[in-house]
Every structure is written in structure tokens, then in C-alpha cells.
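[1] dropping a prediction and its sequence here:
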Amino acid sequence: MAIFGVGGAHPGGLQLTKELLSREKIDETTSILDAGCGTGQTSAYIAEQYRCKVTSLDCNKLMLDKARQRFLSLHSPIETQQGSTENLPFSEGIFDIILSESVISFTDVSLTIPEFKRVLKPNGVLLAIEMVLEKSLSEEELKTIVNFYGVSQILTENEWKTLFQRAKFKQVSVEKFNLQIDENNVQNATDFSLSENIDDEFFEILEKHMHFTKVYKDVLGFRLFRCCN
């Protein structure tokens, strides 16, 4: 994704992000962490739409470089930070909202979730979009998917909810979206910030991802988890 510079790789894309944020109370005093910001598409939208303080964090230097280029071109005063969600480079209780779009699954969940809780203010909110296992898979199929995507495991909705509750979030709500994507609205389209001289190997990986998406469309779903601190 870093090589292709994918702007919004999570399910639902920017259209879903806009829907989620529109439900929250956000004004110029709100402090938001875009955890796993990628190339900064979401961060740029938040800063422009809400004029609030946005901090963009990613562990991938190439992604972050592309995000910085985006923010510079938009004259957007977004703070960027390279770092891991498993050990956030921030003090306790400084964010009102953390937005995590298909990020936690690719980390050590037992470290990332408590870290998110630590840096949230009292009554702060974590909005997490995560992949869930809708139906059982054979051990072989599960291993194939886990190895391809580089996740440690694929959790069910209930397993995710249990993990958030164990981290002592006061309230955990789960929502299943059936978002109808408006393909005619270019503002909601996935954007790309392509690197130069992309190796054929990466196109093959992208093709395999599209194949998995089609084959396992009824098995791999996603949920929004809204966790209050």
C-alpha cells in the first residue's frame, strides 16, 4: 500500500469515514489522532472540514512522507509523527478522538488497544474500523489469509468486543454497515500517490488481494467499534 500510496484502503473508504465523524461532536477545540494515517487522505479531510487539531501517526516512513507532501500542498497545519500504535509517542490523556481505520489487526492487539485507551482523554472516543470473521474457515484457509495480509489472527465481532472491554473501555458499541458507495462522487474515490518504477511483484500482490476480496466476500466482513474512555 505504501508503494501504491493508497489513500483509503479500509472498507467503506472516505465515504464511511465522513459518516462516522459526522456523528461525533467535533469543533475547533477537538484533538484528533489519525492512527495509521497512511498517505493522509483522512487527516486532510478532518483538518479542512472541522478546523480542529489533527495529529497523523504512521509507522511506515514512505506513507508518512507522502502524507507530509499532501499536507504541504494543502497548506494544512497537521502534525505528523512516525511511530507504532503499540508504543505511542504521546503523553496520557491528550486526544478527544482516535480514528483507527483497519490498523489494529496489523499490530499486537494486546498492546495497541491499551495504548489507545491511555492517550485518550476521560470520556474520549476510539472509532475503530476492523475486519471480522463472519463464518468459520478451515485451518488451511485461515492460515493462507493470515499469511497474505500479515495479521496475527482474524477475530470475530465478539472477540473484538471482549478485547475492548478487557481494556476497561466504559462503553463499547458495535455497528455493522451496509454502506452504499456513491461511485459517481469523485470526492469519495480512493486516491493514489504512486511511487516511481513499481516492480511487477507489487501488481501481482494487488491482484491477489482483489481475488481474496471476491472469494471471501461472505466470510471476511468489517465492523465499526465505538469505545468510550
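    That came through, no problem.

[2] all contacts plus neighbour counts: C-alpha atoms, from now on.
    Noted.

[3] so residue 23 versus residue 1, what's the distance?
    As judged by Cα to Cα, to the nearest Å, residue 23 and residue 1 stand 29 Å apart.

[4] these two: which is more packed in?
    residue 1 (17 against 8; other Cα atoms under 10 Å).

[5] spit out the contact partners of the nearest residue to residue 91 once chain neighbours are set aside.
    In this structure, residue 91 finds its nearest non-sequential neighbour in residue 119, 6.3 Å apart by Cα to Cα, 6 or more residues apart in numbering. Taking Cα atoms under 8 Å, 6 or more residues apart in numbering, we find residue 119 in contact with 90-95.

[6] do a quick rundown of the helices in the chain.
    13-22, 41-50, 61-73, 109-119, 139-149, 157-166, 200-215 (DSSP state H).

[7] now those in CSV, with distance to residue 102?
    Shown next, in CSV, are the helices of the chain (distance: least, Cα to Cα, whole Å):
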stretch, distance to residue 102
helix 13-22, 10
helix 41-50, 13
helix 61-73, 15
helix 109-119, 12
helix 139-149, 12
helix 157-166, 13
helix 200-215, 15
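
[8] out of those, flag the one nearest residue 193.
    helix 61-73 (7.1 Å; Cα to Cα).

[9] hold the first one in mind and look at this next one:
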Amino acid sequence: MESTYLNCLALFGVGGAHPGGLQLTKNILSKEKIDDTMKILDVGCGTGQTSAYLSKEYGCQVTALDCHKIMLEKAKERFRLMQLPIDTVYGNAENLPFEDGSFDMVLSESVTAFTHISQSIPEFKRVLKPNGTLLAIEMTRENPVTEAELAQIIRFYGVKQLLSEPEWCAHFQRAGFNHVHSEIFKLQTDAMNMYNAVDFSMSKDIDDSYFQILNEHQYLSMIYQDKIGCRIFRCRV
């Protein structure tokens, strides 16, 4: 398996790898009106930490989707151990295997930037019910970067692009979301330290190269802390 950032997250089984982790997720969800009648899609569910919280806390019907088989297997094991009735689906954000208007809410936590957004964002819109909500936590370009810096960021993280807040909003609006609200989440270096994560589901015999990836992530988080930020987007039709 190729030594990449996403494969690193999968092998370490980092739950809440997005900036702010589960605590930020809880804060965002607490502002929404969620009950046990709702159907929620967790796109890029990873090891299933957020899906498990949604199911346990709100009793809603949760579907957890990921395109990384190791991540999805770890999510399934989490749900089994917690005895949670969560549907797990192997698939990708650019071609969601669901009918139009299937969900009341779509949640994307540091996922959309890794996709072809001209395909994934319209798919989020397509599978939402009328008046449905898209919640997205995404990496943003807060200050100018050089071509060399951009190339380094894209190479290491494997993202397809590094968008500014106005560029993100334009893509959401182009897909048909008429009400787009963004909120900045101030990144702290500590919050980006995966060694401090409280939720791990580690694979056996992890190659040393993946520890090196964690160290490089920490280094890039530090040197780009004034250029790479995080935005919380709430999008409705």
C-alpha cells in the first residue's frame, strides 16, 4: 500500500482527524435541529466516530460512507462493538449510490477537498431532501501561497485543490445551494497533533514510513499555520 497521508490515517485509525476533532463536531451539531426521524449521510466517515456519536446521541438513521476499505472496516467494527444500527456503504463522494432526496442532512468533515468538487458538491445537493442541510468542515487558503508551497501541500495531503473561502462559497452556490454560511475555525497547532488524538484503532505492524508522515504533517501544520485554515460551511437550498 502506498505511503500517503490518507493511508496513514487509515492505518492508525484516527477518529476525528479533522481540525477540532469530535468536540468541534459536537458543537456544530448542537446548533442543528436533529431528532430520531432524520436520515443523515456521513460522507467520508473514516473510522466512524462521528456516525457513532450521531446514532447514539440523537437516535437518527445514519448512513456511513467511505471509499477507503480499511477505514470502513474499522467503522463497521466500531458500530458492531457499540451495537449501533448504522448502515455502512463503500462508495465515493463523486458518485453517491443513493436516490435523489434521500437525506435530511449530509455531513462532510475534511472530505470534500480530497474530491473532484465539481462532481461531489452537486452530488451532496442531489441526495438532500428539499430544505436539507449540508455541513462541511474544510481546509481553506487563508493567505496567499506560492506555487511551490501549493504544490507541496497538494502533494503531501493529496487534496485536489486549496480553495479560499469565497471560492468554496462560489462552488456551493453553483451547485444550487442558495444559502451558504461560513464560519472560521481558528486552528491551533495542538489541535492538529494526531499524536494527541484520543481515538485510535491502529492496524498491526505499521511501517516506519507512516510515522514519518505523521511527523511531516506536524511540520507542515506549523509552517503553514498562517496560510492554511479551516472553515465550517452550512449550506441550504
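    Nice, I can see it. Remember, predicted model here, so these are calculated numbers, not experimental data.

[10] map the residue nearest to residue 91 of structure 1 across to structure 2 for me.
    In structure 2, residue 119 of structure 1 lines up with residue 127, judged by TM-score structural alignment.

[11] and residue 85 of structure 1, which of the helices of structure 1 is closest to it?
    Nearest of these (Cα to Cα): helix 109-119, 5.3 Å.

[12] what residues sit buried inside the closest one?
    109, 112-119 (16 or more other Cα atoms under 10 Å).

[13] between those, which is nearest residue 51 of structure 1?
    residue 119 (21.2 Å).

[14] what is the burial count for the closest residue to residue 62 of structure 1 other than its chain neighbours?
    Excluding its sequence neighbours, the residue lying closest to residue 62 of structure 1 (Cα to Cα, 6+ apart) is residue 2, at 6.1 Å. A count of neighbours around residue 2 of structure 1, defined by other Cα under 10 Å, yields 19.

[15] before we move on, what about the one 5 residues further on?
    Neighbours of residue 7 of structure 1 under the rule other Cα under 10 Å: 24.

[16] contacts only, for the aligned partner of it in structure 2.
    Mapped onto structure 2 by TM-score structural alignment, residue 7 of structure 1 lines up with residue 15. Residues counted as contacts of residue 15 of structure 2 (Cα under 8 Å, 6+ apart) are 21, 46-49, 197-201.

[17] got the buried residues for the longest strand along structure 2?
    With DSSP state E setting the assignment, residue counts place strand 128-141 as the longest strand in structure 2. Buried residues in strand 128-141 of structure 2, counted by 16+ other Cα under 10 Å: 128-129, 132-141.

[18] centroid residue for structure 1?
    residue 101 (1.5 Å; Cα atoms, centre = their mean).

[19] what sits against it?
    Counted by Cα under 8 Å, 6+ apart, residue 101 of structure 1 has contacts 10, 35-36, 128-130.

[20] likewise for residue 161 of structure 1?
    172, 174, 225.

[21] need the counterpart of the last one in structure 2.
    When the two structures are superposed using TM-score structural alignment, residue 225 of structure 1 falls opposite residue 233 in structure 2.

[22] distance check, the aligned partner of residue 51 of structure 2 in structure 1 against residue 80 of structure 1.
    Residue pairing (TM-score structural alignment): residue 51 of structure 2 is matched to residue 43 of structure 1. Distance of residue 43 of structure 1 to residue 80 of structure 1, computed by Cα to Cα: 10 Å.

[23] repeat that for residue 96 of structure 1.
    17 Å.

[24] repeat that for residue 73 of structure 1.
    15 Å.

[25] neighbour-wise, which of the two wins?
    residue 80 (21 against 9).

[26] tell me the contacts of the equivalent of the more buried one over in structure 2?
    Superposed on structure 2 with TM-score structural alignment, residue 80 of structure 1 falls opposite residue 88. Residues in contact with residue 88 of structure 2 (Cα under 8 Å, 6+ apart) are 63-65, 72, 75-76.

[27] contacts only, for the aligned partner of residue 103 of structure 2 in structure 1.
    In structure 1, residue 103 of structure 2 lines up with residue 95, judged by TM-score structural alignment. For residue 95 of structure 1, the contacting residues are 30-33, 119-121, 124, by Cα under 8 Å, 6+ apart.

[28] so who does the match of residue 225 of structure 1 touch?
    Here residue 233 of structure 2 is in contact with 134-138, 180-183 (Cα under 8 Å, 6+ apart).

[29] spatially nearest residue to it, not counting backbone neighbours?
    residue 182 (4.5 Å).

[30] what about the aligned residue in structure 1 for the one you found, how many neighbours?
    Residue pairing (TM-score structural alignment): residue 182 of structure 2 is matched to residue 174 of structure 1. For residue 174 of structure 1, the neighbour count with other Cα under 10 Å is 16.
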